[in-house]
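In: I'll drop the sequence and a predicted model, then ask my questions.
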Amino acid sequence: MGLPWNFAPLHGDRVHLDLPRPDDLDALFAIQSDPEVCRYLLYEPRSREKVQEVLARDSAGTRLAEAGDFVQPAIRDAEGRLIGTIYFKITSTEDATAEIGWLLAPSAQGHGYAREAAALMLDLAFGELGLHRVYAELDPRNAASVALCLRLGMRHEAHFREHMWFKGAWADTGIYAVLASEWRG
């Protein structure tokens, strides 16, 4: 396995991933304070102060070495504007497994940016990092994220009914995953 790994920017045809910067605050706040964006996330719309804390935390996450380590790079468009973030966390070194997630500005949704960003991370995961399995854990009502998982070649592995107390009600959890052999195939 290729751990430890120190963050290096990743470049695609239309997006690139790099560490969040202090000047991303306005764009990130616009995304993370939007009630519709936060609808299926584990948190409610965030205050500017909370987003500033998250930005500082995420910009410091630069190394993947052991279970629990994560990076959350900025997804930038061709002009370098922050249009979202992508979450990538090592969940087990013994099992060579990681979790992936994404967050995109409403104006950037539906244009393939999240797919390209996730594919960059999956290429890294199954290439340089040598991982075996990457999964996404999401609210199955989030049709856009479910569709993205399927476009990435992830399979639906599990559906946990009323799995967590979520924003005042019981909510289901869906698990989608892809193996290294499937990604390469």
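Out: Nice, I can see it.
In: From here on, just use CA atoms for contacts and neighbour counts.
Out: Fine.
In: where along this structure do the helices fall?
Out: In the chain, the helices defined using DSSP state H lie at 25-32, 35-38, 48-60, 113-126, 143-151, 180-184.
In: take the one below as the second:
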Amino acid sequence: MGIERITPPVPLRTERLVLRPVVPDDTTAIGAYCADPEVTRYLPFPALDADGLAKRMERLVAATAPVEVGDFLGLAVEHEGVLVGDLMLRFSAAHDEDQPPSIAELGWVFAPEYGGRGFATEAAGALVDLAFTTYPLHRLMAQLDPRNTASARLCERIGMTQEGHTREDYPDRDGGWSDTAVFGLLRREWEGRR
């Protein structure tokens, strides 16, 4: 007997956005911003070349119904029919191996030309709600390079609290080490804000 696979209720519409599964036709749009070294500067992957983009797209397109630790949900974010970014919800831990995952990690990347309009906040907030209403999660978290102040502010806007800062725990692309800031949101905190 395995863990039940739950298909999330997408597409999901917010006031200005549509969150939907990533499809192969999104390759050009995702490739445009993921090839930009400024966009990927604080991400766990470098600016993508054609091979890197093909691998990322394969993973994103397949990420539709996570069920166990390591699985993730990938969502494209559209505004007025234009893809402006993508989101990720990755199951990162389970309280018991026979139970569904209880902790998940959020991630996001957006095209810079759509920055400053609140799209990332609106989309990430919708993903938080989707995560807690769809899955039996206890906690959501985000891990980011502390120099990524825009993502740190986004975490705070969606109700997350900075819980830690670990020093030089992640290899950077220059052969050195980067720090990690950890943000978290517990189910009871999310419920209290609703």
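Out: Now that the structure is in, tell me what you want to look at. Since we're looking at a predicted model, the values are computed, not measured.
In: quick revisit: okay if I get the helices of structure 1 as TSV plus distance to Ala8 of structure 1 and mean neighbour count?
Out: Output for the helices of structure 1, formatted as TSV (distance: least, CA to CA, whole Å; neighbours: other CA atoms under 10 Å):
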stretch	distance to Ala8 of structure 1	mean neighbour count
helix 25-32	21	20
helix 35-38	28	15
helix 48-60	12	16
helix 113-126	11	20
helix 143-151	24	16
helix 180-184	21	14
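In: mind checking which of those is nearest Ala67 of structure 1?
Out: Closest of the helices of structure 1 to Ala67 of structure 1 is helix 113-126, at 14.2 Å (criterion: CA to CA).
In: counterpart of Asp36 of structure 2 in structure 1?
Out: Under the alignment defined by TM-score structural alignment, Asp36 of structure 2 corresponds to Asp34 in structure 1.
In: Pro11 of structure 2 now?
Out: Going residue by residue (TM-score structural alignment), Pro11 of structure 2 aligns to Pro9.
In: neighbours around that match, how many?
Out: Neighbourhood size, Pro9 of structure 1 [other CA atoms under 10 Å]: 10.
In: Now do it against Glu66 of structure 1, distance only.
Out: Distance from Pro9 of structure 1 to Glu66 of structure 1, counting by CA to CA, to the nearest Å: 20 Å.
In: Just confirm Ala108 of structure 1 contacts Thr85, I think it does.
Out: No: with contact defined as CA atoms under 8 Å, Ala108 of structure 1 does not reach Thr85; the gap is 11.6 Å.
In: check contacts around the match of Pro11 of structure 2.
Out: 16-19 (CA atoms under 8 Å, 6 or more residues apart in numbering).
In: neighbour-wise, which of those residues leads?
Out: Among the contacts of Pro9 of structure 1, the one with the most neighbours (other CA under 10 Å) is Leu17, at 26 neighbours.
In: ok, that one touching Pro73?
Out: Yes: taking contacts as CA under 8 Å, Leu17 of structure 1 lies within contact range of Pro73: 5.7 Å.
In: just the strands in structure 1 please.
Out: 5-6, 10-11, 16-18, 63-64, 70-71, 74-76, 82-92, 97-104, 133-138, 155-166, 169-179 (DSSP state E).
In: Output the contacting helices and strands for the second one.
Out: Contact here means 3 or more CA pairs under 8 Å, 6 or more residues apart in numbering; DSSP states H and E; on that basis strand 10-11 of structure 1 packs against strand 16-18.
In: Can you tell me what sits against the strand it packs on?
Out: Identification of contacts with strand 16-18 of structure 1 by CA under 8 Å, 6+ apart yields 8-11, 73-78, 80, 117.
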